[in-house]
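Student: Based on what follows, work out the 3D shape:
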Amino acid sequence: MSTSSGVYDVHLGRWTDWSRGQVLGATLTLTRQDSGLLIAFLAFFVALVGTRFWRIVCLILHWSFSKDSPADGVHHQRQAFLRNSSNPESALWTLTDMCLSWRRNATRVWSRLLPLIALALACFVGFILAGGYSSQVTTFGTSEVLLSGANCAFVGDVGVTMNTYGSTIGPMITQAMIAAESYARQCYNPSSAPQSPSCSSAYVRKQLPPVVVDTNASCPFDPKVCQSQRGNLFIDTGFLDSYYDLGRNTPPSQRMQLRRTFHCAPLATENYRVIRNHDAHNESWDASYYYGPPENDMGNGTTSDNYTTRYSSAAYPETEELTENFAWSTERDFGIRTHYAMFWNGTHYSGMSSFNPIPELRPMNGSGSVWIRFLTSDNILFTQQTEDSWYGRDMMSTQVHKLKGMEWGNVTMFRQSIPGSPLGCQEMEQLCFTGVKGVQICGRLGSAPDSVMDIESQMEPEDKEWYIWFMTTTFETMTQARGVVDLLGTRALRARDSLNGPILGSLPEGQWQIEVQHWHATATAHLQETFLRSIIGPSNPELPKLMEVWYPNTTVEKEICASQKVVLEGYVSFSIFAIVCIFLGGGLIILLSLKLESILAWCLTCRGDRTKYSRLEWSANETLQIQRLAHEATGAGTWSRTTGTIPVTKPGDVLAVLDIGEPAHPRLRAPRTEDDRSSGEGERSMDAHGIRYPEH
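Tutor: So this is what the prediction gives:
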């Protein structure tokens, strides 16, 4: 399944990711273009916060270093620097320059300035990293988004004619299974990495591997009906959670879990198979298997035949027939017949069974499903004899004199001598449910109907509405492992991948276990697809015209339809909690940087004159106040607001200008006043505005 967003209707805006709770899980989903703007703004905001944080550091240090006793130039320049430094990056250069400039003209220069350099560097690097990682903090690391569920619908088969089923529902189910089988090959194959591009999907988890795969398991049935007591296969999925594994984003009070087990073994044929010859030359025969009689077509009793299935020599081709058309034959394939039985509440349920198993094949706990697959490979010529317990059953050698269309001849090959190699499996399910009380309720491990009845009998009335819609659109429409081969036939056999006409090379000893594990993987992939299909809705717009389609009507049903998480390219989901924390924390730092001076002044008022000097020095070291002090020292201007941010002069006051008579040592020189002229002081120069400056 592609991760392209074209087939999905994504919910843009706010939603809750329930894996993190209602507060921490508050999520904002944006398109990738819009998310780039948000990420850039966050980075800019963090940088702004960094500059304001540096101002707080400078204020605290300035007040800490302030003293009213005489001090050297390093101290006073440090104080002026701390009062006017705007950001840590410019502070690094200024402080470094101060160290180099004063290193021969003052004592303890490095010890006084190096800590400030380290502090500026820490602030600079820290907020650069904070800006870079702000996007990582606010995003969840994946492109998980929520589908809107606008097309959510469930397609039923009530009242559907055979013609309509064959042209609509049937192909839809088969295509879904084909896609699941293809996905299982790509993503559940041990040789394929789930992160590879070929394993691209919208599922929140690319793989749902079983928790137990025992390839040396015991016999799942009565020991005498199994070909071997060990070397069998047991698979346990563990509990697959509707949220964590399948992406249904519901609160903890609306969760379900599914567990499946598969226990399979090749069946013994001794005492369960009868071969009857119909002529003296053994050229006409049939092979009948007795694992329980088949049910009749009405499902209300067994037929008059007491065998499960029968194969005849009439359908068994001669070796020459297989080799005659080798070069262009496309009809050579395996064959599979399946018989299944359901056991419900300790009783064989004939309405959902194709045969009535013998006692040796019945589930020991009286609940579950049993199925047998009969494999025929009489159309296949093996180049080597296989030891596999299913494929290699009843092998015989045969001499091939000539493969038509090929150069080979007089080759010994192998083929199945008696068709119908049986493989028996027992499949069980267990459902768990968490409702409004927050308590997990689990049904028994057995047949699906038994597990469903167990949890429904303990369910609260207020849980039934969402449970019914949830079950109907997901678990009740999924396919068991048996259904994989029922729908796909021999396409579901991995051994078929190596088939070339009627010729097949060597197979590993455990090939049948590879097949069963592939069926399980396909069924699991189909379960993942089922959860998405009910939210996306039918792809065929003609379906509602041909059959009944159920749409969500109630608020609860619509909420469930709008609760499917997927992973899609082109979208980014942000943590609203993290964004709010960044803006709140940053806003507090900005506000504190603007008000800290007033807060400190108010808090330290009780200390009286001991803090007056620090407060006044902070004010006096501001750039414009230093300028005011310089001009005032020359007698220029009559100043007011001398402890504020912006000092001002009286109207008409003129300030000093630079005296560049000594370019290497410029200084301020005040303009000459009328009093100076009347006192006869010498004149030195006159500027372009007619203002004269006295000599010193």
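Student: Only C-alpha atoms from now on, for both contacts and neighbour counts.
Tutor: OK.
Student: by contact count, what packs against the top helix by length along the chain?
Tutor: Counting residues, the longest helix found in the chain (DSSP state H) is helix 32-65. If you count contacts as 3 or more CA pairs under 8 Å, 6 or more residues apart in numbering; DSSP states H and E, helix 32-65 packs onto helix 73-84, helix 109-138, strand 571-575, helix 576-603, helix 612-620.
Student: Buried residues in that helix, which are they?
Tutor: 35, 38-39, 42-43, 45-59, 61-63 (16 or more other CA atoms under 10 Å).
Student: Tell me which residues touch residue 477, please.
Tutor: Residue 477 makes contacts with residue 530, as judged by CA atoms under 8 Å, 6 or more residues apart in numbering.
Student: rerun at 10 Å
Tutor: 154-156, 173, 471, 526-527, 530-531, 534 (CA atoms under 10 Å, 6 or more residues apart in numbering).
Student: run this one through as well so I can compare:
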Amino acid sequence: MDAEVHTGIWINHSLGPVAGTTITLPLLNGYLLVSALSLFFIAVGSRFWKILSFVSHQLNATQKATDVQHHQHQAILRNAETSVIAAKEFFVLPFARRRGFQGSSDFRRSALRSWGWTFLALVNLCVWPLLALFSSYITYSAEDDVLIRPGACGIVSDNSSASVFPKAFLNRTVIADVHARNCYRDNASSTSCHIFVRTPLPRSIEYYLGDVESLWYPSQEFYRTDANLALIWLFPNHVLSLDPIDDPFFGFHATNSSKELTFYEADNLVNVMACSDQGQLCNVHSQGFQCTSLTSVTVLEDEYFKLGLNPTQEATVRLITNLTHEIDDSIGGRGISALLASEMVMGLVQDFLPKTQWMAEVRHWFSMGLVNLQYELAKYAIGPPSPLPKGVLLQDPQTPQELNLCRSMKLPNPGQYQSFSILGLSTIFGVGALIIITSLIIEPLAHHAFTKFSIRNDFRRRQWSLDGKLQLQRMAYEHVGIGLDHIKLPTISTQKKNDKHVL
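Tutor: This next block holds a predicted model:
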């Protein structure tokens, strides 16, 4: 089932208008976006270090007398542009000062003081790449689905006696049979199951076995006006069983012995199972949980107006009732291949079957109907091949709501696309942009606040300026007698024309 996929922004209403806003990109563009996100995280991490180092420097600024190591820490916090440089300088600092220590205890104390800052820098260095790795949990859409780009949208029906349509119908039944066998059984885990948005469709089954001791006679009640009735006829023909089978539909009890083996023949030449199909529609959002009566699908088309549905919901109901397949649709034209029991037949010998085999068969037929419904809904939006085969009629959407359904069908990602959550991307880029902007304005804002509103903390601003590498350079040159011009900005130093750098 080939479908063209919409690329761009769309809303997955299963997740809501906010969390469901999704952007779908071709696989290559998706990889580029993921790579850009990784680079963005690295850039944000470097700017976050600027915030972290500034805050740490300001919190550790003091007017009290301190030792040399404290000033060295402050100088590293002030001038290390990245956490990698800071981690390296904090780590080697105790070794550079080791000659001035009185003993190993002094070295240990110095190392503990410096390596604490090393650990902080390393944490900042490692956290952001890890966040980049786990960003997929935020940016990737919670449902890996894609929106179908509508083709020749509409319901396909037969308009002639040509053999094209029966062949296509039988082909869909075979597809539904294979999918139901692989995906609707208990503990199904086939990789081929992920071709519809929901597999399997939720369903529940209740069995009414009736009065098992009674005989069945045709009566007026056999004719159901509230259900579609199907009679399934089973002809065992010459199939034998090695074991007795107690299933009421596949009964084998009559013995047929030979010299070496004992076979069991079918209980009846013909077995008949009657199945009634009924449906029900409910409006779960209405007060009192309104539902139609349990009736045939044909009658449902005349009852849904009682549920108070909006025009889009009514269009959805009409589409589902038009495309619903019943049990006889799952069996017609299939012959013995419609039976799960046929998987246990070799030649003319039937392997053992449980006494509930008929239940498994009915479950399978019903599951095939659900698969067919999913298949038909997807084909409604995709449309038939062009040009239309002879004898095939395409019923175009008649209302704006039906046309909108063509534009609202989604399928699981076939693998050539990547879907991202706009909410996740916006959160990452928004928080990242906030960190980058904060790193650019935190210094002037804090220093302006110290100057205007907290004079007693203005020493923090002065220490930040004095610990700058250009100021440290200026003070080092002045200490050895190299004259410098008066500077207006404390972070920028100038040199007179005739000064020489001799240290």
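Student: on that earlier part again, now the contacts of residue 477 of the first structure: which count as buried?
Tutor: 154-155, 526-527, 530-531, 534.
Student: and the residues you listed, which of them are in helices?
Tutor: Using DSSP H, these in helices are 526-527, 530-531, 534.
Student: where along the stretch 301-450 of the first structure do the helices fall?
Tutor: Taking DSSP state H, counting those that start in this stretch as the test, the helices found in the stretch 301-450 of the first structure are 319-324, 448-456.
Student: secondary structure class for the most centrally placed residue in the first structure?
Tutor: Among the residues of the first structure, the one closest to the centroid is residue 204, at 4.2 Å (CA atoms, centre = their mean). Recorded secondary structure, residue 204 of the first structure: coil (DSSP: H, G, I helix; E, B strand; the rest coil).
Student: coming back round to it: let me have the buried ones among the contacts of residue 477 of the first structure in CSV, extended by distance to residue 486 of the first structure.
Tutor: Shown next, in CSV, are those (distance: CA to CA, whole Å):
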residue, distance to residue 486 of the first structure
154, 23
155, 21
526, 14
527, 16
530, 18
531, 21
534, 22
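Student: just these now: which is nearest residue 21 of the first structure?
Tutor: Proximity of these to residue 21 of the first structure (CA to CA) peaks at residue 531, which lies at 22.2 Å.
Student: circling back to that earlier point, can you tell me which of the contacts of residue 477 of the first structure is closest to residue 457 of the first structure?
Tutor: residue 471 (15.1 Å).
Student: In a strand, the closest one, correct?
Tutor: No. Residue 471 of the first structure: not assigned to a strand; according to three-state DSSP it is helix.
Student: Could you pull up the residues touching it?
Tutor: 256, 452, 477.
Student: Work out for me the element the first one sits within.
Tutor: In this structure, residue 256 of the first structure sits in strand 255-266 according to DSSP states H and E.
Student: can you give me the angle that strand makes with helix 448-456?
Tutor: When axes from the mean of the first three to the mean of the last three CA atoms, to 10 degrees is applied, the directions of strand 255-266 of the first structure and helix 448-456 differ by 150 degrees.
Student: Packing partners of strand 255-266 of the first structure?
Tutor: Applying 3 or more CA pairs under 10 Å, 6 or more residues apart in numbering; DSSP states H and E, one finds that strand 255-266 of the first structure contacts strand 212-217, strand 232-236, strand 240-241, strand 368-376, strand 421-434, strand 440-442, helix 464-473, helix 511-536.
Student: Output the helices of the stretch 301-450 of the first structure as JSON lines; include the columns distance to residue 577 of the first structure.
Tutor: Shown next, in JSON lines, are the helices of the stretch 301-450 of the first structure (distance: least, CA to CA, whole Å):
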{"stretch": "helix 319-324", "distance to residue 577 of the first structure": "69"}
{"stretch": "helix 448-456", "distance to residue 577 of the first structure": "36"}
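Student: if we can go back for a sec, whereabouts in the second structure does the longest helix of the first structure align?
Tutor: Alignment of helix 32-65 of the first structure against the second structure: residues 27-60, by TM-score structural alignment.
Student: picking that back up, do I have it right that the residue nearest to the centre of the first structure meets residue 143?
Tutor: Yes. Using CA atoms under 10 Å, residue 204 of the first structure makes contact with residue 143 at a distance of 9.5 Å.
Student: Now for the aligned partner of residue 445 of the second structure in the first structure: which residues touch it?
Tutor: For residue 445 of the second structure, the aligned position in the first structure is residue 599, judged by TM-score structural alignment. By CA under 10 Å, 6+ apart, residue 599 of the first structure lies in contact with 592, 605.
Student: And residue 171 of the second structure, what's its match in the first structure?
Tutor: Using TM-score structural alignment, residue 171 of the second structure lines up with residue 175 in the first structure.
Student: Share the number of residues neighbouring that match, please.
Tutor: Residue 175 of the first structure is flanked by 14 other residues according to other CA atoms under 10 Å.
Student: you'd agree it is in a strand?
Tutor: No. Per three-state DSSP, residue 175 of the first structure lies outside any strand segment and is helix.
Student: Could you check how far it is from residue 539 of the first structure?
Tutor: 12 Å (CA to CA, to the nearest Å).
Student: Ok, residue 494 of the first structure next?
Tutor: Distance from residue 494 of the first structure to residue 539 of the first structure, by CA to CA: 30 Å.
Student: Look at those two and report which has more neighbours.
Tutor: More neighbours surround residue 494 than the other of residue 494 of the first structure and residue 539, with 17 against 11 (other CA under 10 Å).
Student: which residues sit against stretch 331-349 of the second structure?
Tutor: 166-167, 169-170, 173-174, 177, 181, 232, 234-242, 250, 263-264, 330, 350-353, 357-358, 360-362, 364-365, 368-369.
Student: closest to residue 339 of the first structure out of the helices and strands packed on helix 32-65 of the first structure?
Tutor: Closest among these, using CA to CA: strand 571-575, at 47.1 Å.
Student: residue range for the closest one in the second structure?
Tutor: Strand 571-575 of the first structure covers residues 417-421 of the second structure once aligned (TM-score structural alignment).
Student: average offset between that stretch and the first structure?
Tutor: Mean deviation of stretch 417-421 of the second structure relative to the first structure after superposition (mean CA distance after the TM-score superposition for the first structure): 0.7 Å.
Student: Quick one: average offset of stretch 369-377 of the second structure versus the first structure, please.
Tutor: Per aligned residue, stretch 369-377 of the second structure averages 1.6 Å (mean CA distance after the TM-score superposition for the first structure).
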